[in-house]
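Chemist: Everything below, folded, please.
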Amino acid sequence: MQVLLLKDPKEDECGQDPYVRELDSCGVSATLIPVLSFEFLSLASLSEKLSQPENYGGLIFTSPRAVEATKLCLEKDSKVAVWTETLREQWKAKPVYVVGNATASLVHRLGLDTAGEACGNAERLAEFICARKLPTLPLLFPCGNLKREVLPKALRNQGVPLESLTVYRTVPHPAIRSSLHNYYAQQGVPASITFFSPSGLSYSLEYIRELSGEHIEQIQFVAIGPTTAQALAAEGLPVSCTAESPTPQSLATGICSALQAHGAR
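Modeler: Got it, this is the predicted structure:
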C-alpha cells in the first residue's frame, strides 16, 4: 500500500522519519515529498529580543521553523545574542509554550523546558496558557508570515500581553512539480495523500489534480489537523480522516483505518 506524505523528511535518533517508520510498522509504505521552503526574516530583531529576557514573561513556539530561527540567532557569531549559560538559565526560568512534540523536541535541544505540547493546536494552547497564572510581561512569539490569528486574539481577549515577531516566510518548494511527477511516474496514483498544512495544500493541489486526472476520486485525503481539514473541504475534497493529534502514531492510526474502511466498501 503506497501513501504520500507532503512534508520534509525529519530523521529522529533512529535515523528515520518517525512518520515513515510508524506507517511501515503498520505495513504501509510511505514516501515523503517536501512542498514548502522557508526564508528567515528579522533575525537581528529576534537576537536583540532574546538577549533581553528580563523584558518578557516567556516564549511561545507554534512551529519547528520558529525554533530554528531562534537557534540561528543564538548559535551564530552574534554580538547581540550569544547563547551563554547565563542567558539560557534566564530563559529557562520562564515558561516556554509550544504546539506539538516536534517543536518541543527542538526547544529541548536548546536546553529549555516546554509546556503545552500535548495541546495539539494553537486554539488549545491558548486555552492552556490562559488557564495558568497570567504573565504581567509580554510573551515573545516568533512566528511565520502565515500564522493564524487564533492564538494572538484569544490571548488578547484574556488580557495576556503578547509580542509577535515574524521570523520566517513560507514559500513553495522549488521541486514540488518535478518530485510529484517522478513519484507518479514510478508509483502511480497513491492510495492516500496526507497534507500537513493549508499552505502545503495550496502549493501542491494543482499538480496533484493534473497528475491524478479522473483517478483522483480513488485517493484517500488525510489532514494532520482540523485547520488543514477545513482547507481540504474548502477545495471540495473529501477528508477521509483527520489525525486526532499531530503525531506519527495518531496519523498512522487514522490512515490505516481510512484505508481499511475504503477497502471494505
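Chemist: C-alpha from now on. contacts and neighbour counts both.
Modeler: Noted.
Chemist: Going along the chain, name the strands of the protein.
Modeler: Taking DSSP state E as the test, the strands found in the chain are 2-6, 29-32, 36-40, 58-61, 96-98, 139-144, 162-172, 192-195, 220-223, 239-242.
Chemist: May I see the buried residues of the third one?
Modeler: Along strand 36-40, these residues count as buried under the neighbour rule (16 or more other C-alpha atoms under 10 Å): 36, 40.
Chemist: now the angle from that strand to strand 2-6?
Modeler: For strand 36-40 against strand 2-6, the angle by axes from the mean of the first three to the mean of the last three C-alpha atoms, to 10 degrees is 20 degrees.
Chemist: What helices and strands are in contact with strand 36-40?
Modeler: strand 162-172, helix 198-212 (3 or more C-alpha pairs under 8 Å, 6 or more residues apart in numbering; DSSP states H and E).
Chemist: Show me the contact partners of it.
Modeler: 7-8, 69, 167-174, 199-200, 203 (C-alpha atoms under 8 Å, 6 or more residues apart in numbering).
Chemist: let's see it at 7 Å
Modeler: Residues from elsewhere that reach strand 36-40, judged by C-alpha atoms under 7 Å, 6 or more residues apart in numbering: 69, 167-173, 200.
Chemist: Highest neighbour count among those?
Modeler: With neighbours set by other C-alpha atoms under 10 Å, the maximum within these is found at V167, which has 25 neighbours.
Chemist: Count the neighbours of the closest residue to that one other than its chain neighbours for me.
Modeler: Spatial nearest neighbour of V167, excluding adjacent residues (C-alpha to C-alpha, 6 or more residues apart in numbering): L41 at 4.5 Å. By the criterion of other C-alpha under 10 Å, L41 has 16 neighbours.
Chemist: pretty sure L41 contacts N145?
Modeler: No. Assessed by C-alpha atoms under 7 Å, L41 is found out of contact with N145, at 9.6 Å.
Chemist: Which neighbours do the two have in common?
Modeler: Here L41 and N145 have 166, 168 as joint contacts, going by C-alpha under 7 Å, 6+ apart.
Chemist: nearest to Q249, of the contacts of strand 36-40?
Modeler: G200 (21.1 Å; C-alpha to C-alpha).
Chemist: I'd like the structure of this one too, to check against the first:
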Amino acid sequence: MSNDKYRILSTRHLTDSSIAVAAENGILIEVKDFIQIKPVTLPALKGTTPGWNNTYTSNIFQAPNVSVFTSANAINVLEQHYFSIGSDRKNGLFTFFLRDHANICCISGKTLQKAREVFPDCNILASSPYGSELAAAIIALGNISEVNFYCGNQRREELPSTLKQAGIRVNEFVIYENIPAPEVTTTDYDGVLFFSPSAVKSYLSTNRLPGKTVCFAIGRTTATALGEYTDNKIIMSTNISEDALVQTAIFYFNNINCYE
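Modeler: Down below sits the predicted model:
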C-alpha cells in the first residue's frame, strides 16, 4: 500500500533523486513534459569547412569572446548538435581544447552547473538568478563591449535590451525552439511544479486547475506568468533550481497548516 499523502505533477523532467526525495516525504511526483526542445541548425554558426564543421563554433567560445546563456537548454543544444566532429565526438579532445577557458556570463542554478560541465576551466564572469540582474552584472564589469547570446525562440527581452541600451553589442544566436506539448490531465493534483512561463502557458492551454491545487514556481518570472492565468495559491522556490523547487513543495505539504 502506498504511503503517499500528496500527489503532484511536474511539467518538466526531474532527476530520479528528486522524485525519490519527495517519495520519502510522502509525496508522489508524476512527470509530464509540457515543452519540447527542438534544436535549430545555424549554418553560419557551424561553419563551412568540410570535415571540420565545428571549428568555427568552437573558436568563438575562446577568450576574449564572451558567451551569454539564460537557459541550460542552449548549452545542451550546443553540446549535442554543434560540439561534435563525427567519430571524434567520443573523446571530444578537439572540441574541449577549443572550449577551454571560455568567458561565460549566465543564469545561476542549472544553467551555471551545465556551463561548468560543458566548458571545462571556463571563466564565469557573471552569474545571477534572473536575466535583468545578469545584464546589470555584465554592465558592471565595465570592460565588456560585445557578447554572443545563445538562446531559444521564446527568450525574454530584458537582458538583450538592457545590454544594448548600455552600448554593448549583442550577437544573438537562436539555436532552439520551445515547442508546446500540451496534454490533458485527468488527475486532481495537490500541486503542480512549473519551471518556465512557456510551460505555464502549455499546461493551462488544455487544463483547468482545481481550486485546491497549489502552483509551485521555480522563480519570479514563472510566478508572474502563473498570476496571469490563475488565482490559485502560488508559491515560489527560494532558489532557481530543481532541488529548491522540490524542497519548497516538500516543506509546504509537511507544514501545510502554517499556510492556512
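Chemist: What's the TM-score once they're superposed?
Modeler: Superposed pair, TM-score by TM-score structural alignment, normalised by the length of structure 2: 0.80. Supporting alignment: 243 aligned residues with a C-alpha RMSD of 3.0 Å.
Chemist: picking up where we left off before, out of the helices and strands packed on strand 36-40 of structure 1, which one sits most buried?
Modeler: Ranked by mean neighbour count, those are led by strand 162-172 with a mean of 18 (mean count of other C-alpha atoms under 10 Å).
Chemist: what's that strand aligned against in structure 2?
Modeler: Counting by TM-score structural alignment, strand 162-172 of structure 1 lines up with residues 170-180 of structure 2.
Chemist: what distance separates the matching stretch from the centre of its chain?
Modeler: How far stretch 170-180 of structure 2 lies from its chain's middle: 13 Å, per C-alpha atoms, centre = their mean, to the nearest Å.
Chemist: distance from it to structure 1 after superposition?
Modeler: Once fitted to structure 1, stretch 170-180 of structure 2 is off its aligned match by 1.0 Å on average (mean C-alpha distance after the TM-score superposition for structure 1).
Chemist: Now do that stretch: everything it contacts.
Modeler: Here stretch 170-180 of structure 2 makes contact (C-alpha under 7 Å, 6+ apart) with 34-42, 74, 146-154, 160, 164, 202.
Chemist: try stretch 55-64 of structure 2
Modeler: Applying C-alpha under 7 Å, 6+ apart, the contact partners of stretch 55-64 of structure 2 are 45-47, 67, 95, 98-103.
Chemist: Reformat those residues as a markdown table; add distance to A223 of structure 2.
Modeler: Below are those laid out as a markdown table (distance: C-alpha to C-alpha, whole Å):
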| residue | distance to A223 of structure 2 |
| --- | --- |
| L45 | 34 |
| K46 | 36 |
| G47 | 39 |
| S67 | 27 |
| T95 | 38 |
| L98 | 39 |
| R99 | 35 |
| D100 | 36 |
| H101 | 35 |
| A102 | 33 |
| N103 | 31 |
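Chemist: which ones are touching N207 of structure 2?
Modeler: Contacts for N207 of structure 2 (C-alpha under 7 Å, 6+ apart) come out as 184-185.
Chemist: Quick check: the gap between it and F34 of structure 2.
Modeler: 11 Å (C-alpha to C-alpha, to the nearest Å).
Chemist: Same list, the strands of structure 1, but as CSV with distance to N182 of structure 1 please.
Modeler: Below are the strands of structure 1 laid out as CSV (distance: least, C-alpha to C-alpha, whole Å):
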stretch, distance to N182 of structure 1
strand 2-6, 13
strand 29-32, 12
strand 36-40, 18
strand 58-61, 35
strand 96-98, 36
strand 139-144, 30
strand 162-172, 18
strand 192-195, 15
strand 220-223, 20
strand 239-242, 25
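Chemist: Indicate which one of those is closest to P18 of structure 1.
Modeler: strand 29-32 (10.9 Å).
Chemist: For that closest one, list every residue counted as buried.
Modeler: By neighbour count with 16+ other C-alpha under 10 Å, strand 29-32 of structure 1 contains the buried residues 30-32.
Chemist: With distance to A243 of structure 1 added, can I get those residues in CSV?
Modeler: Formatted as CSV, these follow (distance: C-alpha to C-alpha, whole Å):
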residue, distance to A243 of structure 1
A30, 16
T31, 18
L32, 17
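Chemist: For structure 2, which segments count as helices?
Modeler: 16-24, 43-46, 55-59, 72-77, 93-98, 110-118, 131-141, 158-165, 197-204, 220-227, 242-254 (DSSP state H).
Chemist: Quick one, which of these gets closest to V214 of structure 2.
Modeler: Closest to V214 of structure 2 of the helices of structure 2 is helix 242-254 (C-alpha to C-alpha; 9.1 Å).
Chemist: Report how many residues lie close to Q90 of structure 1.
Modeler: Neighbour tally, Q90 of structure 1, other C-alpha under 10 Å: 14.
Chemist: And for E75 of structure 1?
Modeler: Using other C-alpha under 10 Å, E75 of structure 1 has 13 neighbouring residues.
Chemist: roughly how far apart are the counterpart of it in structure 2 and E172 of structure 2?
Modeler: Alignment note (TM-score structural alignment): E75 of structure 1 maps to S84 of structure 2. Distance, S84 of structure 2 to E172 of structure 2, by C-alpha to C-alpha: 21 Å.
Chemist: for G142 of structure 2, same thing?
Modeler: From G142 of structure 2 across to E172 of structure 2, the span is 21 Å (C-alpha to C-alpha).
Chemist: Next up, the contacts around the residue nearest to V167 of structure 1.
Modeler: By C-alpha under 7 Å, 6+ apart, the contact set of L41 of structure 1 is 166-168.
Chemist: 10 Å instead, please
Modeler: L41 of structure 1 makes contact with 69, 144-145, 165-169, according to C-alpha atoms under 10 Å, 6 or more residues apart in numbering.
Chemist: Could you identify the most distant pair in the residues you listed?
Modeler: Maximum pairwise distance among the contacts of L41 of structure 1 (C-alpha to C-alpha): 13.2 Å, between A69 and N145.
Chemist: Looks like G225 of structure 1 contacts T242 (just checking).
Modeler: Yes. Distance between G225 of structure 1 and T242: 5.7 Å, which falls inside the contact criterion (C-alpha atoms under 10 Å).
Chemist: In TSV: the helices of structure 2, plus distance to T186 of structure 2.
Modeler: Shown next, in TSV, are the helices of structure 2 (distance: least, C-alpha to C-alpha, whole Å):
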stretch	distance to T186 of structure 2
helix 16-24	21
helix 43-46	43
helix 55-59	45
helix 72-77	29
helix 93-98	46
helix 110-118	30
helix 131-141	35
helix 158-165	37
helix 197-204	12
helix 220-227	20
helix 242-254	21
